[in-house]
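> pasting a predicted model and its sequence here:
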Amino acid sequence: MKRVFPVPRQHSLYQPPILNPFIYHIELSVTDKLKIALASVTLVPLRLLCIFFIVLVAWPCAFLGRMCCPVCVTQEPVPNWKRHVSRFVLKTLGRAFFFCVGFIQIKVKGKKATAAEAPILVVAPHSTFFDAVVNIVAEIPSIVSRAENADIPLFGCLLRCSQPVLVSRTETNSRKKTVEEITKRAQSKGKWPQLMIFPEGTCTNRTCLITFKSGAFIPGVPVQPVLIRYPNKM
């Protein structure tokens, strides 16, 4: 038998590029620019009109949500019937909104775990405001949000209906309180809704994942990873 010696490893003449997850490079062809120009005078006005109609419907829903889910609702879980009603309303309004902005079809692979199986959903990569579509697909889990967002007209009332974990950036021990609240909910054995967390903590350009924050993993409970993919190149 002839003995074969391994070939020594060759060094590349060019260093591999270092991915910068915070820089966007968008190259639009002439066709893409024409499509954008055409959509600006045709689809955009129509979609804005539809969004305006959704906002009109959302106002009374937000008013009822404020009555059913006051500020103190973040301290104790709401009854199941309120949770189901608010979940149905938020999911319907949210799906209508995303349909208006172009999310005609949303493909889902795999099966979502229940709150008892995986109390926390970790979603990545986080790159845009539209990543909130995962919240609609995942049956409106609770999210971690700034406390100031709960005071925004309309949006704040709808946000409060999902029983979010509100983080106050003005408090010195806000990080500690947030971790304690996440741990309390994650270890409640299904009494609280699932939590959805973007562990990267910021937006990137989807070329790679950055280091996850530890908040979603401190409770020591099972988590379900959720991967977001956009079919378009932009």
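Nice, I can see it.

> alpha carbons only for contacts and neighbour counts from here, please
Noted.

> show me how far stretch 96-108 is from its chain's centre.
A distance of 14 Å separates the centroid of the chain from that of stretch 96-108, by Cα atoms, centre = their mean, to the nearest Å.

> check stretch 197-214 too.
Stretch 197-214 has its average C-alpha position 12 Å from the chain's average C-alpha position, going by Cα atoms, centre = their mean.

> am I right that Val122 is in a strand?
Yes. The assignment for Val122 (DSSP: H, G, I helix; E, B strand; the rest coil) places it in a strand.

> check contacts around it.
Contacts for Val122 (Cα atoms under 8 Å, 6 or more residues apart in numbering) come out as Met196, Ile197, Phe198, Pro199, Ala216, Val223, Gln224, Pro225, Val226.

> of the residues you listed, which is the most crowded?
Of all the contacts of Val122, the most densely surrounded is Met196 (26 neighbours; neighbours counted as other Cα atoms under 10 Å).

> can you count the residues close to Met207?
One thing to correct before we go on: residue 207 is Thr, not Met. Thr207 is surrounded by 14 other residues when neighbours are defined as other Cα under 10 Å.

> ok, now how distant is the residue positioned nearest the centre of the chain from Ala150?
With distances taken as Cα atoms, centre = their mean, the chain has Ala132 as the residue nearest its mean C-alpha position (3.8 Å). Counting by Cα to Cα, to the nearest Å, the gap between Ala132 and Ala150 amounts to 16 Å.

> ok, His84 next?
As for His84, its distance to Ala150 is 20 Å (criterion: Cα to Cα).

> where do the strands sit along the protein?
Assigned strands in the chain, in chain order: 120-124, 142-146, 165-167, 195-197, 223-227 (criterion: DSSP state E).

> put this beside the first:
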Amino acid sequence: MSKNFINLYTFAGVICSTYRLPLPRLLEPLSMVLVLTIGWIIFLSSFIPVHFLLKGHDKLRKNLERCLVELICSFFVASWTGVVKYHGPRPSMRPKQVFVANHTSMIDFIILEQMTAFAVIMQKHPGWVGLLQSTILESVGCIWFNRSEAKDREIVTKKLRDHVLGVDNNPLLIFPEGTCVNNHYTVMFKKGAFELGCSVCPVAIKYNKIFVDAFWNSKKQSFTMHLLQLMTSWAVVCDVWYLEPQNIRPGESPIEFAERVRDIISTRAGLKKVPWDGYLKYSRPSPKHRERKQQSFAESMLRRLEEK
């Protein structure tokens, strides 16, 4: 199953190439912005009436809002000249299931959302992204958390358990790495998605770096600049695989279950597993932890020297 989006710039390029007309590169970002602007006009002119005028018709409103969120995500992908190939059956709305995927950028969510309106668990962001989270994306059941709030963990866990039991809720999507990784590796998965007592559906995402590096380093670049980089690149090309659902095995711990699913995703996307936590981006390990690791390494080296 594949879905290719060709934006206005690509169309204009074909016309100019056919009739040997010049197309200045300056028009490239302008055409991308034009695509996105048209998308927002169509989206907002439809979403606002649906959201406020159909409050007494919850099921119809949810279905329309779901379709509109998928539409605006499709416009985002089109503005990057996105070429996305989807492999496997399209996710369906069923209770007691959760989808987990490797994480390269916040655009992972957009690429998956244009095919299926997932409810995603995501870090709460400031600025215009936070505004979209608290308004439009809440309509599809997205759940937000704040890493600096310790009490958020219990609240989010309860929301996750309640969500996966709902029959009419959108499929739940979690990025268990907890941070963006450079699409060469997968870091350790958090166990939260694997102790909900439901089926886990792995999703593998692999970007083609020939056209653009889709990795978002939030420490060095704002998401706005990241989007502009994608809009001025040749194309965003990637493959998405919806893989066979997995269930926890008898005697298997949630951590072991998470590692097994990570292995499935890594193998399918051609990514290398590494044995460290993605949260090391946000906080340094304590001196005692470093000392224990250094002591363990020194002891292993001494044993090797003695054996020789």
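Here it is on my side, so go on. Bear in mind the structure is a predicted one, so any value in this text is a computation, not a measurement.

> make TSV out of the contacts of Val122 of structure 1 and add distance to Gly110 of structure 1.
Putting the contacts of Val122 of structure 1 into TSV (distance: Cα to Cα, whole Å) gives the following:
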residue	distance to Gly110 of structure 1
Met196	17
Ile197	19
Phe198	19
Pro199	20
Ala216	21
Val223	15
Gln224	11
Pro225	11
Val226	10
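
> closest to Glu180 of structure 1 out of the residues you listed?
Using Cα to Cα, Ala216 is the member of these that lies nearest Glu180 of structure 1, at 11.2 Å.

> test my guess that the closest one contacts Ile197.
Yes. With contact defined as Cα atoms under 8 Å, Ala216 of structure 1 reaches Ile197; the gap is 6.7 Å.

> what do those two both touch?
Both Ala216 of structure 1 and Ile197 are in contact with Ile120, Val122, where contact means Cα under 8 Å, 6+ apart.

> give the buried residues for stretch 137-145 of structure 1.
Going by neighbour count (16 or more other Cα atoms under 10 Å), the buried part of stretch 137-145 of structure 1 is Val137, Ala138, Glu139, Ile140, Pro141, Ser142, Ile143, Val144.

> what segments of structure 1 are helices?
Taking DSSP state H as the criterion, structure 1 carries its helices at 30-41, 43-68, 80-100, 133-137, 155-161, 174-186.

> can you tell me which of the ones you listed is packed in deepest?
With neighbours defined as mean count of other Cα atoms under 10 Å, the helices of structure 1 peak in mean count at helix 155-161, which reaches a mean of 23.

> distance of the aligned partner of Trp144 of structure 2 in structure 1 from Val221 of structure 1?
When the two structures are superposed using TM-score structural alignment, Trp144 of structure 2 falls opposite Leu166 in structure 1. Spatial separation of Leu166 of structure 1 from Val221 of structure 1 under the definition Cα to Cα is 21 Å.

> Val261 of structure 2 contacts Pro202, doesn't it?
Yes. Val261 of structure 2 is in contact with Pro202 according to Cα under 8 Å; the separation is 6.7 Å.

> which of the contacts of Val122 of structure 1 sit farthest apart?
Pairwise distances across those (Cα to Cα) peak at 13.1 Å, for the pair Ala216 and Val226.

> how about stretch 46-57 of structure 1, aligned to which bit of structure 2?
Stretch 46-57 of structure 1 covers residues 31-42 of structure 2 once aligned (TM-score structural alignment).

> list of residues touching that stretch?
Counting by Cα under 8 Å, 6+ apart, residues outside stretch 31-42 of structure 2 touching it are Asn7, Leu8, Tyr9, Leu71, Ile72, Phe75, Phe76, Ala78, Ser79, Trp80, Met231, Thr232.

> how much does it stray from structure 1?
Its matched residues in structure 1 lie on average 1.8 Å from stretch 31-42 of structure 2 after superposition (mean Cα distance after the TM-score superposition for structure 1).

> which residues in structure 1 does stretch 62-71 of structure 2 align to?
Aligning stretch 62-71 of structure 2 against structure 1 (TM-score structural alignment) gives residues 83-92.

> mean deviation (superposed) between that stretch and structure 2, please.
Compared with structure 2 after fitting, stretch 83-92 of structure 1 deviates on average by 1.1 Å (mean Cα distance after the TM-score superposition for structure 1).

> name the residues that touch that stretch?
By Cα under 8 Å, 6+ apart, stretch 83-92 of structure 1 touches Cys61, Gly65, Ile136, Glu139, Ile140, Leu158, Cys161, Ser162.

> let's see 7 Å
Residues from elsewhere that reach stretch 83-92 of structure 1 (Cα atoms under 7 Å, 6 or more residues apart in numbering): Ile136, Glu139, Ile140, Cys161.

> distance to Leu48 of structure 1 added to these, as TSV?
Formatted as TSV, the contacts of stretch 83-92 of structure 1 follow (distance: Cα to Cα, whole Å):
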residue	distance to Leu48 of structure 1
Ile136	20
Glu139	25
Ile140	24
Cys161	25
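
> quick one: distance of stretch 86-104 of structure 2 to the chain centre.
The gap between where stretch 86-104 of structure 2 is centred and where its chain is centred comes out at 11 Å by Cα atoms, centre = their mean.

> on that earlier part again, can you redo the helices of structure 1 as a markdown table with distance to Asn205 of structure 1?
As requested, those are exported to a markdown table (distance: least, Cα to Cα, whole Å):
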| stretch | distance to Asn205 of structure 1 |
| --- | --- |
| helix 30-41 | 20 |
| helix 43-68 | 25 |
| helix 80-100 | 21 |
| helix 133-137 | 17 |
| helix 155-161 | 26 |
| helix 174-186 | 26 |
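
> of all those helices, which one is nearest Thr204 of structure 1?
Nearest to Thr204 of structure 1 among the helices of structure 1 is helix 133-137; the distance by Cα to Cα comes to 16.7 Å.

> which of the contacts of Val122 of structure 1 are retained in structure 2?
With the contact criterion set to both residues aligned by TM-score structural alignment, their matches' Cα atoms under 8 Å, these that also touch in structure 2 are Met196, Ile197, Phe198, Pro199, Ala216, Val223, Gln224, Pro225, Val226.

> since that was my last question, I'll sign off now.
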